[in-house]
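Student: Predicted model and sequence follow; I will ask about them next.
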Amino acid sequence: MKKVIAILAIALLLLVAACGKEDKEENANKEVKPEEVTMDKDEVVDNNKVVVRINDKDITGDLYNAVYLQGKLRAVQFGQDISDKEKMKELALNEIIAQELIKQDANKQGIKVSEEDIQKEYDELKSEDEKKFKEYLKQYKLTEKIVKEQILFTHILNQYVDKEIQIDEVTEEDAKEAYDKLKKEMDDIPKYEDAESTIKANLKQQREADALQVKVEELKKTATIEKHI
C-alpha cells in the first residue's frame, strides 16, 4: 500500500514548506501511532455541508474530512501536536484553499488531465491489493470521488510546477552544505557520494514548495474566499 499512501497524501509539496518552517514538538505525540489517528465527533463535518467557497467553487465536508484526517496523520509523523482542533481545522482549510486556487489557475493556463488517465491510475491502485485499498479508504474517510480528485490534483500540480514555478538550480555547493548540516545532527549518516542524489532531490523539492507557497499567497490576493465553518 506504499504507492497508495504516497498518492493519497493530500499535502504534496505544499506541506513540505509548512513542515520545514515549524518547530517540532518532540513529545506532543510520542505515544501516538499513525494507525491510531482518528477524528472525534466534533471534528467531523457533514459530507454535504459547504465548508468553504473559493471564487465560484463550493468545497464540501467529504473533502474536508479526508484532508483533516490526513493532516492529523502527517502531524503525528512529524512529531507535531494534534490537540489543538482549531489549528488542525485551519490547516485543513488552508490546504483545501491552496489546492483549489492552484487547480483554478492551472485551468486558466490550459493545464488539463483526461478522465481516462485518472480512471486508469485509480484502477491500478485498487488492483494492487483491493482488500487493503478498501480498508485504507475506510480508515481515512476517503471515497472513490475524493481519491480521483487527489489523483487529478497530483497530475495538475506536477504540470503546474513544471510550467509556472521557477527555482534556482541545486548546485554541488548547496548539496554539500546541506550534507554538512545533516552530519552534525546525525550520528549514522551515509557517505556524501551515497546521499548526494537524495539530498539534491530534497533541496529541489523544498525550493519548489517554497516557491509554490509564494504563488498561492499571490493567488489569494485576488481570490474571493468564504469560510463556512
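Tutor: Nice, thanks for sending it over. Fair warning: this is a prediction, and the values are worked out from it, not measured in the lab.
Student: Please count neighbours and contacts with C-alpha atoms only from this point.
Tutor: Fine.
Student: What is the burial count for Ala211?
Tutor: 18 (other C-alpha atoms under 10 Å).
Student: What are the buried residues along the lengthiest helix in the chain?
Tutor: Ranked by residue count and defined by DSSP state H, the top helix of the chain is helix 192-221. Within helix 192-221, the residues scored as buried using 16 or more other C-alpha atoms under 10 Å are 196, 199-200, 202-213, 215-216, 219.
Student: Glu226: how many residues sit nearby?
Tutor: 12.
Student: what does Glu149 give?
Tutor: 14.
Student: Quick check: it vs Asn202, distance?
Tutor: 26 Å (C-alpha to C-alpha, to the nearest Å).
Student: And Ala75, by the same measure?
Tutor: Computed as C-alpha to C-alpha, the Ala75 to Asn202 distance reads 19 Å.
Student: now the host helix or strand of Ile96 and helix 192-221, what's the angle there?
Tutor: Using DSSP states H and E, Ile96 maps to helix 85-108. Angle of helix 85-108 versus helix 192-221, following axes from the mean of the first three to the mean of the last three C-alpha atoms, to 10 degrees, is 90 degrees.
Student: Report the buried residues of helix 85-108.
Tutor: So, applying 16+ other C-alpha under 10 Å, buried residues of helix 85-108: 85, 88-89, 91-93, 95-103, 106.
Student: closest to Lys120 among the residues you listed?
Tutor: Nearest to Lys120 among the buried residues of helix 85-108: Lys103, at 20.5 Å, using C-alpha to C-alpha.
Student: List the contacts of the closest one.
Tutor: By C-alpha atoms under 8 Å, 6 or more residues apart in numbering, the contact set of Lys103 is Phe153, Ile156, Leu157.
Student: so which of these comes closest to Gly61?
Tutor: Nearest to Gly61 among those is Phe153, at 17.8 Å by C-alpha to C-alpha.
Student: count of neighbours near the closest one?
Tutor: Phe153 has 21 nearby residues by other C-alpha under 10 Å.
Student: and the gap between it and Lys176?
Tutor: 33 Å.
Student: ok, now Lys221?
Tutor: 37 Å.
Student: which helices and strands does the longest helix of the chain pack with?
Tutor: Applying 3 or more C-alpha pairs under 8 Å, 6 or more residues apart in numbering; DSSP states H and E, we find helix 192-221 packed against helix 13-21, helix 85-108, helix 172-185.
Student: next, the one to line up against it:
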Amino acid sequence: MNRVTQNLILTLLGCAVLRISAFSTTYLNYVKPGFRPFLIGAGTVLVVLGVIGVFQAYRLEKGAAERETHGHAHGGPRVAWLMCLPVFAIFLIAPPALGSFAASRDDTPPPRDQTLNSFTPLTGAGPVDMPIGEFIGRAWDDDKKSLTGREVRLTGFVVPAKRKGQWYVTRMQIACCAADAFPLKVSVRGLEMPPADTWVEVTGTWIPQTFGKMPNGVIYPRLTGKSLTRVTPPDEPYE
C-alpha cells in the first residue's frame, strides 16, 4: 500500500465518521448525544489530514520517477489495510443499536443511584409517559409508592423471558458508549408478546412487590399490561 492509498483510506475514514455524526443520527447507536461535537471534530481532522497527505504523497511519488521506473518504491505496511474495516462497516453494514440478544445475555442488575424519596409526585390524568429507568427506580426505591394505581406508558424493545406468560419491555442504558451498556427491564404480564426486538409502547399499571426485603438474585419490576402499540425505533435508542 503506497502513501497515496494510505491517505485516501484516512480520508474515507474521516468521511465515515462525519456521515454518522454530522449528517445522520446513526452515531447514537454507539455513543451518547454529548459526543457528537467530538466525533464531528475528529472526522473533520481525519479528512483534512487525509486530503493534505494525498497531495503531498502524490507530489513525492511524481518527483521520484527513477524509483518508480526501477520498481524500488516502498509501500506502507500491509496491516494498514485494516483501516478499511471500520469504513466498510459504517458504509455497508451500519451496525444497529444493541437489542434483545445483548439484553438477554446480561442478567446483572443495573446500578441503583436514585436517592430515596427524591421522586416528584405524578400529576395529571391518564397514562404517564415514563423512562424505564425511572419506573424501575420508583418501583424499588420510592417509599411513597407513587406508582400505585397509576397508569404508565413505557417505550422500549421486546425481550423474551424464560418464564411463560411474561416478557420484558427493555431499554439499554449507557454511561459513555455501547460497550458499557446494561439492560433496564420491566416484566410485562397480560399481553401477548410481539416478536423480539420489536419497539413498543406499553401502557399498564405497576404490580407492587409482595416481599418486604429485596431478595437475592435478579428481580425485575412487573407491569400489568393494558394496551400495546408498535412504534418505530427512536433516533436515540439508549436511556
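Tutor: Structure's in. What do you need? All values reported here derive from a predicted model rather than from experimental measurement.
Student: Overlay them and tell me the TM-score.
Tutor: The pair, once superposed, lands on a TM-score of 0.21 when counted by TM-score structural alignment, normalised by the length of structure 1; 85 aligned residues with a C-alpha RMSD of 6.1 Å.
Student: just to revisit the earlier point, show me what the helix or strand just after the longest helix of structure 1 is packed against.
Tutor: Using DSSP H and E, the helix or strand that follows helix 192-221 of structure 1 in sequence is strand 225-227. Strand 225-227 of structure 1 sits against strand 50-54, with contacts defined as 3+ C-alpha pairs under 8 Å, 6+ apart.
Student: Swap in 10 Å and give it another go.
Tutor: Here strand 225-227 of structure 1 touches strand 50-54, strand 57-60, helix 85-108, going by 3 or more C-alpha pairs under 10 Å, 6 or more residues apart in numbering; DSSP states H and E.
Student: okay, those in CSV with distance to Leu13 of structure 1 next?
Tutor: Output for those, formatted as CSV (distance: least, C-alpha to C-alpha, whole Å):
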stretch, distance to Leu13 of structure 1
strand 50-54, 20
strand 57-60, 21
helix 85-108, 10
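Student: separation between Ala42 of structure 2 and Lys226 of structure 2?
Tutor: 47 Å.
Student: Grab the two from the buried residues of helix 85-108 of structure 1 that are most spread out in space.
Tutor: Lys85 and Ala106 (31.5 Å).
Student: all helices of structure 2, in order?
Tutor: Listed in chain order, the helices found in structure 2 under DSSP H are 3-21, 36-63, 65-70, 84-88, 100-105, 132-141.
Student: what's the most buried one of the ones you listed?
Tutor: Sort the helices of structure 2 by mean neighbour count, taking mean count of other C-alpha atoms under 10 Å, and helix 3-21 sits at the top with a mean of 22.
Student: tell me the angle that one makes with helix 36-63.
Tutor: Interaxial angle, helix 3-21 of structure 2 versus helix 36-63 (the same axes, to 10 degrees): 160 degrees.
Student: Quick check: the gap between the closest residue to Tyr64 of structure 1 other than its chain neighbours and Tyr68 of structure 1.
Tutor: Counting by C-alpha to C-alpha, 6 or more residues apart in numbering, Ala92 is the residue found nearest to Tyr64 of structure 1 once chain neighbours are left out, at 6.8 Å. Using C-alpha to C-alpha, Ala92 of structure 1 is found at 5 Å from Tyr68 of structure 1.
Student: The helix or strand containing His155 of structure 1: which residues count as buried?
Tutor: Assigned by DSSP H and E, His155 of structure 1 belongs to helix 144-164. Buried residues in helix 144-164 of structure 1, defined by neighbour count with 16+ other C-alpha under 10 Å: 146-148, 150-157, 159-161.
Student: Format those residues as CSV; extra columns: distance to Ile5 of structure 1.
Tutor: CSV is the format used below for the buried residues of helix 144-164 of structure 1 (distance: C-alpha to C-alpha, whole Å):
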residue, distance to Ile5 of structure 1
Ile146, 14
Val147, 11
Lys148, 14
Gln150, 12
Ile151, 12
Leu152, 15
Phe153, 15
Thr154, 13
His155, 16
Ile156, 18
Leu157, 17
Gln159, 21
Tyr160, 22
Val161, 21
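Student: Lys21 of structure 1: which of those residues is nearest?
Tutor: Nearest to Lys21 of structure 1 among the buried residues of helix 144-164 of structure 1, counting by C-alpha to C-alpha, is Val161 at 20.5 Å.
Student: dump the residue contacts of the closest one.
Tutor: For Val161 of structure 1, the contacting residues are Leu13, Ile102, Ala106, Ile167, Glu208, Ala209, Ala211, Leu212, taking C-alpha atoms under 10 Å, 6 or more residues apart in numbering as the criterion.
Student: Between those residues, which sits nearest Ile225 of structure 1?
Tutor: When the contacts of Val161 of structure 1 are compared against Ile225 of structure 1 (criterion: C-alpha to C-alpha), the nearest one is Ile102, at 13.8 Å.
Student: contacting residues for the closest residue to the closest one other than its chain neighbours?
Tutor: Spatial nearest neighbour of Ile102 of structure 1, excluding adjacent residues (C-alpha to C-alpha, 6+ apart): Val216 at 7.1 Å. Counting by C-alpha under 10 Å, 6+ apart, Val216 of structure 1 touches Leu14, Ile97, Ala98, Gln99, Glu100, Leu101, Ile102, Asp105.
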